[in-house]
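1. Have a look at this prediction, sequence included:
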Amino acid sequence: MRPGATNSLADVAGLRVGHAHRVGGGWRTGTTVVLAPPGGAVAGVDVRGAAPGTRETELLDPRNLVERVHAVVLSGGSAYGLSAACGVMDRLAEAGVGFPVEGGVVPIVPAAVIFDLGRGGAFRATPDATFGAAAHAFGAPAPPSPQLSRGTETHVGGRAAAPPHPGRPPFATAPPHASGSIGAGTGAVAGGLAGGVGTASVVLPGAVLPGGATVAALAVANPAGSVLDPHDATLAGARYGLPGEFAHLRPPSRAEAEAWRPPARPAFNTTIGVVATDRTLTKAQCGKLAAVAHDGLARAIRPAHTMTDGDTIFALATCAGPAPGRGEFQEILAAAADAFARAVAHAVLAATGREDAPAYLDVFPSATTGGIS
């Protein structure tokens, strides 16, 4: 098996990813949006953490009416950050995208948040609807205007994404395939290390799954638990890498591993994310896909699903390919779990270190093949 062209969620054809974040001036937080193809994507969700911050998850129960969603929003800001979904809803409604009802449409936009309050920014400097609108703009199919790519709050086509806010730093963004301290992961902390957004994909060949398939994951890694193997301080999620994916990593020196002392203070956290495939799945199968992706989360994070985590994973099926048979579905489930574990590893590996949250390679410089042994 091999990764997709960008080794990211964007390898699932039809999905678009947008990141918007603010850093500086009392801010360190952001929002990530996953936009579905025209017509939406079949969706499911699985919530395992004891302190979730979510929106519209009940709609994804297979017993309930709505079959497809039009976007999924992942955000910083704890419960305050759920309002970022309103900005995405507004943009989708203006484009006529949503569940049709008499008089118009209602965009279906589930959301989940991480706790990042006061981590490098003011406690109440949290994402609102303007963050969602900006993330939507950065993930829109049309290329952003030159003004938008410089981080202003101008929407594609020159329409204002939000009224000006004097004193706020401009929005910044990152490519859809990027990992690191971006979007919803801007203020993330992973077991004392800098956390962030990570993404990964795998292409299942016809020899594994007749007809082939693409399976991908995007994780916002902000766990209370450790992302390190307790035996040698390697990134636990990297054990599930595809051939060559993490070939530049090795166990750090024993001295570095023994010197690392993560903060002992209790913290609120949460890891959230999306897994997706281009095959046709039912809502119930998407719920199972999200549930099995939590296996990947638990392989990459120890302990997972704690009382201070709100671990939540959404699953999307774009339905571009045929429905899998029972045995074939097993291959998609297994690939999703591994992809999520890999995404967590990429999130931590690419994160930017800062005060009180050092980067993984700042703490373990010998963990790269060119590092200090």
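-> Great, that's in hand.

2. Going by C-alpha atoms from here, please, whenever you check contacts or count neighbours.
-> Will do.

3. ok, residues contacting stretch 223-235?
-> 189-192, 236-237, 250-252, 254, 257, 267-271, 300-304, 306, 308-309, 345, 367 (Cα atoms under 8 Å, 6 or more residues apart in numbering).

4. Of these, which belong to strands?
-> 189-190 (DSSP state E).

5. Can you flag which of the contacts of stretch 223-235 belong to helices?
-> The members of the contacts of stretch 223-235 that map onto helices under DSSP state H are 254, 257, 300, 345.

6. The first one - how many residues pack around it?
-> The criterion is other Cα atoms under 10 Å. On that basis, Arg254 has 14 neighbouring residues.

7. take the one below as the second:
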Amino acid sequence: MPRSFLSLALTLFLAPALYASPGFAQVPAPTPPDSQADLKPVINFGGKELKFDWPMLKIGTGEYSEGPTGVTVFSFDKKVMAAVDVRGGAPATVNTDLARLGYPTSDFDAVVFAGGSAYGLETTTAVASALKDDGKNTGNWDSIAVALGAIIFDYGDRRLNEIYPDKRLAQAAYRAAQPGVFRNGAAGAGRMTMSGYFFGCKAHSGQGGAFRQIGDLKIAVFTVANPYGVVVNRDGKLAACYNDAGWPANITVNDLMHNLPESRKAGWATPSGPMHNTTISLVVVNQKMDAAELQRLAIQVHTSMARGIQPFSTMNDGDALYAVSTGEIEAEKGIVDSTEIGAIASDLMWDAILNSVPAQDPLPVITAQPAIPVKALAGYAGEYRFSNFVTVTVSEKDGKLYGRATGARKAFNVPLDQTVELLPVGPGLFAVPGRYPTVLDFNQSGTLVMNPGLWKQTGLWQKAKK
């Protein structure tokens, strides 16, 4: 209910004293915004920079850290030729039909990758309209801005809200694009990607890139890795995975694949979570290529990705790969032909897949902790709202702290409509044991931060638990 001006003024006046006084209930925090109007774009931030010399290729990233979710924009100084290869069973793309026509013309200005599932598709058209608004393109039929785009699914149980990359974020990322700088890891469209749901790994992934120059020839590859399958090192070991307790030590992808379907069952693994995943990728070369060569490049590199992701391009993936030629240098016989370019790019793409994997959150270590005064535990009690569909209720009973998720889904290891004990692991920190990390941080007054760190989810205190 809306509060009166006097009530609001008294709350603001008394808030510092109430927060500072031990034993007092926390002051109600504002309700999380249901719209995205107050979100602030974070531009060209996060991950580890990959730098290379290519003035024509500019890259910008943007994120809403509240999600977290983001967008990555690749733009070119002039129109380029492009082809597309779609392998996954659940793609969501923009302008792929135009790229499939195989015209020997340069029609495209940008490639846009984003989170937010189908809602993130507006980022692609937003970049196109920014190109027009900024005067780079016009309304003439031969100057229409055309952007290619694809999205990944970054909702489900990986986060507790449904913030998505929108027009404002995409245009900010495009306008801040820099030549020859790409951010590997949890940045841009890869801000909240995950991998390995097929085997229950539920590991964090991200976006990855790799670059190679041979004489004047330049090849760059980029991927936003959000696959249903697992990311695999070149030695066959899993690059990232929260292993099931029943798995053999030093497990490899061959162990998992050779033991299907048993390797997905209880005692091997307990697959859970959304079956909507996607890996979206881009190959850029500066050598002139005709439409047939460019299409074959897209197919060849996309096929190669099944080595670094297993299984790849399932019914639950929306995998799409774009191949772009900037046409800056002529193809010279006897130097590097299109098939060799495809082989080099394929090897680079495996590097890009591996470069996408960031350091994983560690599982909390449950050890004996000093007893916490009941008064302090009671101060953590309350309802913490993460979104319109997830609230975590925290309560104290007999000197112990408990949590329960309400709404439409559970909150990581905190079950839906069931109470679970929260075990202390540090000052103001509690954990729920399980296969995946679940840490609750009460150290910021008025908030509950779940899994503090790079992929944190923040709930705001609504009211005391009676």
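-> Alright, I've got the coordinates. What you are looking at is a predicted structure, and each value in this text was computed from that prediction instead of being measured.

8. Nearest to Ala337 of structure 1, out of the ones in helices among the contacts of stretch 223-235 of structure 1: which one, please.
-> Proximity of those to Ala337 of structure 1 (Cα to Cα) peaks at Ala300, which lies at 10.1 Å.

9. Can you check which strand is longest in structure 2?
-> strand 69-86.

10. C-terminal to it, what's the next element?
-> For strand 69-86 of structure 2, the following helix or strand on the C-terminal side (DSSP states H and E) is strand 93-94.

11. packing partners for that following strand?
-> Counting contacts by 3 or more Cα pairs under 8 Å, 6 or more residues apart in numbering; DSSP states H and E, strand 93-94 of structure 2 packs against strand 147-151.

12. helix/strand/coil for the residue most central in space within structure 2?
-> The centre of structure 2 sits closest to Met192, judged by Cα atoms, centre = their mean, with a distance of 2.4 Å. For Met192 of structure 2, the assignment made with DSSP: H, G, I helix; E, B strand; the rest coil gives coil.

13. just checking, what residue in structure 1 corresponds to it?
-> Under the alignment (TM-score structural alignment), Met192 of structure 2 maps onto Gly187 of structure 1.

14. hey, where'd the helices end up in the stretch 101-250 of structure 1?
-> Using DSSP state H, counting those that start in this stretch, the helices of the stretch 101-250 of structure 1 run over 129-139, 146-149.

15. so which of the ones you listed is the most packed in?
-> Sort the helices of the stretch 101-250 of structure 1 by mean neighbour count, taking mean count of other Cα atoms under 10 Å, and helix 129-139 sits at the top with a mean of 30.

16. Please give the centre-to-centre distance between that one and its chain.
-> 15 Å (Cα atoms, centre = their mean, to the nearest Å).

17. Stretch 18-25 of structure 1 too?
-> So, by Cα atoms, centre = their mean, the centroid of stretch 18-25 of structure 1 is 15 Å from its chain's centroid.

18. what's the spacing between the equivalent of Thr282 of structure 1 over in structure 2 and Arg212 of structure 2?
-> Pairing criterion TM-score structural alignment: the partner of Thr282 of structure 1 within structure 2 is identified as Asp290. Note on Asp290 of structure 2: its distance to Arg212 of structure 2, by Cα to Cα, to the nearest Å, is 21 Å.

19. same check, this time on Ala239 of structure 2
-> Counting by Cα to Cα, the gap from Ala239 of structure 2 to Arg212 of structure 2 is 23 Å.

20. Compare these two (neighbour count), which wins?
-> Taking neighbours as other Cα under 10 Å, Ala239 of structure 2 and Arg212 compare with Ala239 leading, 22 against 14.

21. Remind me what the longest strand of structure 2 packs against, helices and strands.
-> So strand 69-86 of structure 2, by 3+ Cα pairs under 8 Å, 6+ apart, packs with strand 57-64, helix 96-100, strand 108-114, helix 167-175, helix 291-304, strand 320-329.

22. tilt between that strand and helix 291-304?
-> Orientation of strand 69-86 of structure 2 against helix 291-304 (axes from the mean of the first three to the mean of the last three Cα atoms, to 10 degrees) gives an angle of 120 degrees.

23. So for stretch 74-81 of structure 2, what gets flagged as buried?
-> 74-76, 79-81 (16 or more other Cα atoms under 10 Å).

24. And stretch 345-362 of structure 1, by the same measure?
-> In stretch 345-362 of structure 1, counting by 16+ other Cα under 10 Å, buried: 345-353, 357-361.

25. Check stretch 254-262 of structure 1 too.
-> Applying 16+ other Cα under 10 Å to stretch 254-262 of structure 1 flags 256-257 as buried.

26. chain center to that stretch: distance?
-> With Cα atoms, centre = their mean, you get 29 Å for stretch 254-262 of structure 1.

27. go on, stretch 179-197 of structure 1?
-> The mean C-alpha position of stretch 179-197 of structure 1 is separated from the chain mean by 10 Å, Cα atoms, centre = their mean.

28. I believe Ala337 of structure 1 is in a helix; please confirm or correct that.
-> Yes. Counting by three-state DSSP, Ala337 of structure 1 is located in a helix.

29. And it, what's its match in structure 2?
-> Per TM-score structural alignment, Ala337 of structure 1 is aligned with Ser346.

30. any idea how far its match lies from Lys132 of structure 2?
-> 34 Å.

31. The two - which one has more neighbours?
-> The neighbour count for Ser346 of structure 2 versus Lys132, taken as other Cα under 10 Å, is higher for Ser346 (23 against 16).

32. ok, now which ones touch the more buried one?
-> Taking Cα under 8 Å, 6+ apart, one finds 300-302, 304-305 in contact with Ser346 of structure 2.

33. Same question for Pro55 of structure 2.
-> Contacts of Pro55 of structure 2 by Cα under 8 Å, 6+ apart are 179-180.

34. Same question for Phe312 of structure 2.
-> So Phe312 of structure 2 contacts 227-229, 305-306 (Cα under 8 Å, 6+ apart).

35. Could you export those as CSV, including neighbour count?
-> Below are those laid out as CSV (neighbours: other Cα atoms under 10 Å):
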residue, neighbour count
Pro227, 32
Tyr228, 31
Gly229, 27
Met305, 19
Ala306, 16
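
36. farthest pair in these?
-> Farthest-apart pair in those is Tyr228 and Met305; separation 13.3 Å (Cα to Cα).

37. buried residues in stretch 100-115 of structure 2?
-> 102, 107-115.

38. Next, the buried residues of stretch 301-313 of structure 2.
-> So for stretch 301-313 of structure 2, counting by 16+ other Cα under 10 Å, buried means 301-302, 304-313.
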